[in-house]
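Asks: Give me the fold of what follows.
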Amino acid sequence: MWSSAIKDAVEKIRKNMDSFGTKFPHVSRDGAYLLNDNDDWTNGFWSGLLWLCYEYTGDEDFRLGAVRTVEDFRQRFADKKVLDHHDIGFLYSLSSKAQWIVEKDESARQLTLQAADLLLTRWRSRGGYIQAWGPEGDKQEGGRIIIDCLMNLPLLFWAGQQTGNPIYQEVAIMQAEKTRRYLVRGDDSSYHTFFFDQQTGEPIGGATHQGYTNGSTWTRGQAWGVYGFALAYQYTGDPAYLETSKRMARYFLKHLPKDHVALWDFNAPVTADTYRDSSASAIVAAGLLELIGHLEEGDLDRAYLEQGLKDSMTSLVRNYSTIGQEAEGLLQRGSYHVRGGLSPDDFMIWGDYFYLEALIRMETGNKGYWYER
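Replies: Predicted structure coming up:
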C-alpha cells in the first residue's frame, strides 16, 4: 500500500513541477492549488517535497527543481521578503538545510545558518520567549508564543550542532520548556497560543488563533506538539520531551473519529458537515514515526502508538488520498483556517509534505530533513 501511494504521489509532484513553474503552492480552492511567489510561511513544504522525491527516485529533474527553490530562498533571504515571523524553520529546514543534508552543499549550509540567526532575532530576552508574529513591543501580537514554533526549533538545535555556539540550543530549550509548561494542559490537550507580559514574562493566559475557542484543542496544534516534542527529544535526550510527545499523541489518537482521521478541532460540534483536517493526521503520522523510533521494545505505549500510526496512515491512503485521480494535491480534506474562512476541506501543501514524509519513512527509513542523519 505504501509503495503504491508513494508512486502515485511522485507522479503528481512531477506534473506539478511543470505546471507550477517558479511559483509555490499554498492551499487550494475548488481542487486547484493557489500559487504564490516565495513570500508565505508554507513555501518550504514544496521544496521539501521535491527533495523527498529526488531522494526516493534519484531523478535529476527533481534535484534541479529542488535546487531552484533553494536559490529562490536565497534571494528571499537577501531581500528580507516576509521573514518577520517565527516560521523561518519551516522555510529553511526543508529547503537549504535539506540540500545540505542531501548534498553537503556548503553554500546551503551557510544560508541555513543565516536563517537560524534571523530566527534568533525573535527571541525576547525580557519575556523569555520567541515571539511568533509582529515586531517587538507590538500591542496585539507582543508576548504571544504558539505551539507551531516547536517545529521551527530544529533549525536552532541544528545550528548549535554545526557551530558549537551554545546560544542556539539555549534559546531552543527555553522555548520548548515554556511551550511544555504553558501550552500543554494537564489533560494532555493543548492551547494553540499563550500570552506573556512583554516586560516581565509573567504568564497572562492561553488563547487560540485558528481553533474553535480559546480553550479548545485545535487538532493541528496538537499535531505540532506530538512531532515537535519528539524532535526536541531527538536533539536533547531530555526524557520530559519524550513523555510530553507521548502524552499528546495518546490524546490525539484517543479523540479521533471512527475513521482515524482528525476533525479540525477536537472540541468543535460534530455534525455531518464538520470539517476535517487531514493535514493534522499526516503531521501526527510523521511525528509518531519519530516518537516510536525512540521507544524501547518494552515500552507500554509502543503497541498502542504503532496501531494508531497504522490505522491513521491506512485511512489517509484509502479514504483521503487522491490515488488514481487527476489531482494536484495528495491529500483531500485538509483545513487551513476554518474560523477565518480560509480554504477549509481542500488540499494543504504541508499536509502533502508530511503525508509523503511519513510514507517514505515507512517504506525506506528516510527520516526527512529535521536533523542530520
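Asks: Every contact and neighbour count from this point should use C-alpha atoms.
Replies: Fine.
Asks: Against G48, how distant is the closest residue to E60 other than its chain neighbours?
Replies: With Cα to Cα, 6 or more residues apart in numbering as the measure, Y54 is the residue that lies nearest to E60, at 6.9 Å, once sequence neighbours are left out. Taken as Cα to Cα, to the nearest Å, the spacing of Y54 relative to G48 amounts to 10 Å.
Asks: same thing with Y353?
Replies: To G48, Y353 is 7 Å away according to Cα to Cα.
Asks: what about the two, which has more around it?
Replies: Legend: neighbour count by other Cα atoms under 10 Å for Y353 and G48, higher for G48 (30 against 26).
Asks: Next, the contact list for that one, please.
Replies: G48 sits next to A66, L94, S95, A98, Y353, Y369 when contact means Cα atoms under 8 Å, 6 or more residues apart in numbering.
Asks: In TSV, list those along with distance to V284 and secondary structure.
Replies: As requested, the contacts of G48 are arranged in TSV below (distance: Cα to Cα, whole Å; DSSP: H, G, I helix; E, B strand; the rest coil):
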residue	distance to V284	secondary structure
A66	25	helix
L94	18	coil
S95	21	coil
A98	21	helix
Y353	12	helix
Y369	16	coil
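Asks: Tell me if R126 really is in a strand.
Replies: No: with DSSP: H, G, I helix; E, B strand; the rest coil as the criterion, R126 is located in coil rather than a strand.
Asks: I'd like the structure of this one too, to check against the first:
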Amino acid sequence: MSILKKGKKVLAIALATTLVGCFSTKKETSSTSVDSVLNANTIKVKAALKDLKTFDSFPRTISKGHNKWEKVGVKDWCSGFWPGVLWYAYEFSGDEELKKAAENFTLPIKTIAYSEALDHDVGFQVFNSYGNGYRLTGNPEYKKVLLAAADTLATLYNPIVGSIHSWPMKPQYPHNTIIDNMINLELLFWAAKNGGSKKLYDIAESHAEVTMKHLVRPDYSTYHLGAFDDKTGAFIRGVAHQGYADNSLWARGQTWGIYGFSFAYRETGRDDFLKTAIGLADKFLERLPEDGMPFWDFDDPKIPNAPKDASAAAVAACGLLDLSSLVKDSELKETYFNAAKRFIAILSSETYLSNTTNQALLLHSTGHHPRNSEIDVPIIYADYYFMEALLRLKKMEASKKKIIVNF
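Replies: As a prediction, this is how the structure comes out:
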C-alpha cells in the first residue's frame, strides 16, 4: 500500500497523465528517440574534445555570447562532471577514442582522493569520474582511488551532529550540512560494499537521517543548508544560500533530495527514506509551471520572468527514474517514470538543446542566482545528468521490452 495520502496520490497521477499527454507534441520531440538524442550528444561531446587538450582543465560553463567551454581546475567542485560525460558517451557508443579521453580526464582527479578533504564535493569529483570508469572497465586502480576517496570524505563527519561537514570554508556556520551532500553519500555506500569500512555505511545512513530530520520541512520542501552547533549537535536554523529566501523552494536543491533519498532507500531499505523521496518528488512536481520546466526557485517573485534551470530538470529525471523502480505501487511507478520521460522530452527539445549554439549539450541552467553567477547558461552538470537520465531511460525501456517478450 502506498504511503501517500489518497488525495496527494491522485494529484500526482493526474499530473503525470497531463505530462505524458504533452510528451508526444511535435515541439518537444524533434529528436525522435532516446538513441538519436544520445547519438547526437555523443557526436557533440567528441567534437568538443578538439578544443580540450589539457587534461587537468575541465569544462564548467559557457558565458553568454561565447560558444566554447570555460574551464576550471581539479579542485573545482565541477571537475568530475566532464570525465563523467565522456564515460557516458563511451558507454553509449563503445568509441575507443572517447574511452581514452575519459581515462585522460579522469586521471588528474586522483589527487582529490589522497588530499585533505576541503568540502563534501569529493563524491561529485571522484565518483562521477572514477566511479563511472570503474563501472565500465573494472580497472582495479580505479577501485583503489574510489576507496581512498570515500575515506577522505569520511574525515568530514562529525559524530556529535551525525552528519558530514559540507562546507568547512563557511565559518559563519560552525557545522553545516547542505542538501547537495546527499548525492555524495553514494560514494560511501558503494565503498562500504566494495572493501571499505562498514563505518562508511553508518556515516552515510546517519547523514541522510540528519538531513531528513532537519533540512526537509514538514511540507517536503527543503532548505539548502542546515546550520548546527558543532559542540552539541543542536540544529540552529535552515538557510537558503543558493535559493531565493530561507523559506523558499530552490529547485535544484529539491532534486538533489529526490535523487539522494531514493538511493539512500535503495541502500538501506529504510521506509522513512522512501517516504521522504516520495514527498520531495510530489512537492517538486506539484510546483512545476505549465511548461514543465522548473524556475530556478519556485518562489522567486519575478516569476514568470525568472530564469529556468535545466540542470534541476536533468537531476529530477535521474531521481524520478530511480524512484519509479523503488516504489511498490504500480500507479506511482507510472507517475514517476512518465514525469521523468517528460523532463527528458523537454530537455531534448529545440528550446533546451544547444545544437550549434555552443559546445554544451543543454542551454538555460542557473547556477548561483543570489550571486548573479551562471544565470541562464550552459553548465556542465546539466549535461552530465542529462546523459545519465537518457542512459537510465534507455536501460529501463529495454528491460520493460525484455519482460514483455519473455512473458
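Asks: TM-score them against each other, please.
Replies: The pair, once superposed, lands on a TM-score of 0.92 when counted by TM-score structural alignment, normalised by the length of the first structure; 362 aligned residues with a Cα RMSD of 1.8 Å.
Asks: circling back: switch the contacts of G48 of the first structure over to JSON lines; also include distance to D8 of the first structure.
Replies: Below are the contacts of G48 of the first structure laid out as JSON lines (distance: Cα to Cα, whole Å):
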{"residue": "A66", "distance to D8 of the first structure": "19"}
{"residue": "L94", "distance to D8 of the first structure": "22"}
{"residue": "S95", "distance to D8 of the first structure": "23"}
{"residue": "A98", "distance to D8 of the first structure": "23"}
{"residue": "Y353", "distance to D8 of the first structure": "14"}
{"residue": "Y369", "distance to D8 of the first structure": "22"}
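Asks: ok, those in the second structure: which stay?
Replies: Shared contacts between this structure and the second structure among the contacts of G48 of the first structure (both residues aligned by TM-score structural alignment, their matches' Cα atoms under 8 Å) comprise A66, L94, S95, A98, Y353.
Asks: how about stretch 96-112 of the first structure, aligned to which bit of the second structure?
Replies: With TM-score structural alignment applied, stretch 96-112 of the first structure matches the range 130-146 in the second structure.
Asks: what about that stretch, how long is it end to end?
Replies: Between the opening and closing residues of stretch 130-146 of the second structure we find a distance of 7 Å, counting by Cα to Cα.
Asks: go on, stretch 288-306 of the first structure?
Replies: 8 Å.
Asks: And it, what's buried?
Replies: By neighbour count, and taking 16 or more other Cα atoms under 10 Å as the criterion, the buried residues in stretch 288-306 of the first structure are L288, L289, E290, L291, I292, D301, R302, L305, E306.
Asks: same deal with stretch 153-164 of the first structure?
Replies: Applying a neighbour-count criterion of 16+ other Cα under 10 Å, one finds L153, P154, L155, L156, F157, W158, A159, G160 buried in stretch 153-164 of the first structure.
Asks: And stretch 118-128 of the first structure, by the same measure?
Replies: Neighbour-count burial for stretch 118-128 of the first structure, counted by 16+ other Cα under 10 Å, picks out L118, L119, L120, R122, W123, R124, G127, G128.
Asks: Go through these and name the one nearest H26 of the first structure.
Replies: Of all those, the one sitting nearest H26 of the first structure is L119; the distance, using Cα to Cα, is 22.0 Å.
Asks: Would you check that that closest one makes contact with F90?
Replies: No: under the criterion of Cα atoms under 8 Å, L119 of the first structure is not in contact with F90, lying 11.0 Å apart.
Asks: aligned partner of L291 of the first structure in the second structure?
Replies: L291 of the first structure is assigned L323 in the second structure as its aligned equivalent, the criterion being TM-score structural alignment.
Asks: which residues sit in contact with its match?
Replies: Contact partners of L323 of the second structure, counting by Cα under 8 Å, 6+ apart, are Y259, S262, A277, I278, K333, Y336.
Asks: let's see 10 Å
Replies: When contacts are counted by Cα atoms under 10 Å, 6 or more residues apart in numbering, L323 of the second structure is found next to 258-259, 261-263, 265-266, 274, 277-278, 281, 317, 332-333, 336-337, 340.
Asks: same thing with N36 of the first structure?
Replies: Under the criterion of Cα under 10 Å, 6+ apart, the contact partners of N36 of the first structure comprise F20, T22, K23, F24, P25, H26, V27, N43.
Asks: neighbours around the first one, how many?
Replies: When neighbours are counted by other Cα under 10 Å, F20 of the first structure registers 15.
Asks: same question, the fifth one
Replies: P25 of the first structure is flanked by 27 other residues according to other Cα under 10 Å.
Asks: Quick check: chain neighbours aside, which residue is closest to the equivalent of it over in the second structure?
Replies: The pairwise alignment with the second structure assigns P25 of the first structure to P59, based on TM-score structural alignment. Computed as Cα to Cα, 6+ apart, the closest residue to P59 of the second structure that is not its neighbour in sequence is K71, at 4.4 Å.
Asks: when you align them, which residue in the second structure goes with L150 of the first structure?
Replies: For L150 of the first structure, the aligned position in the second structure is M182, judged by TM-score structural alignment.
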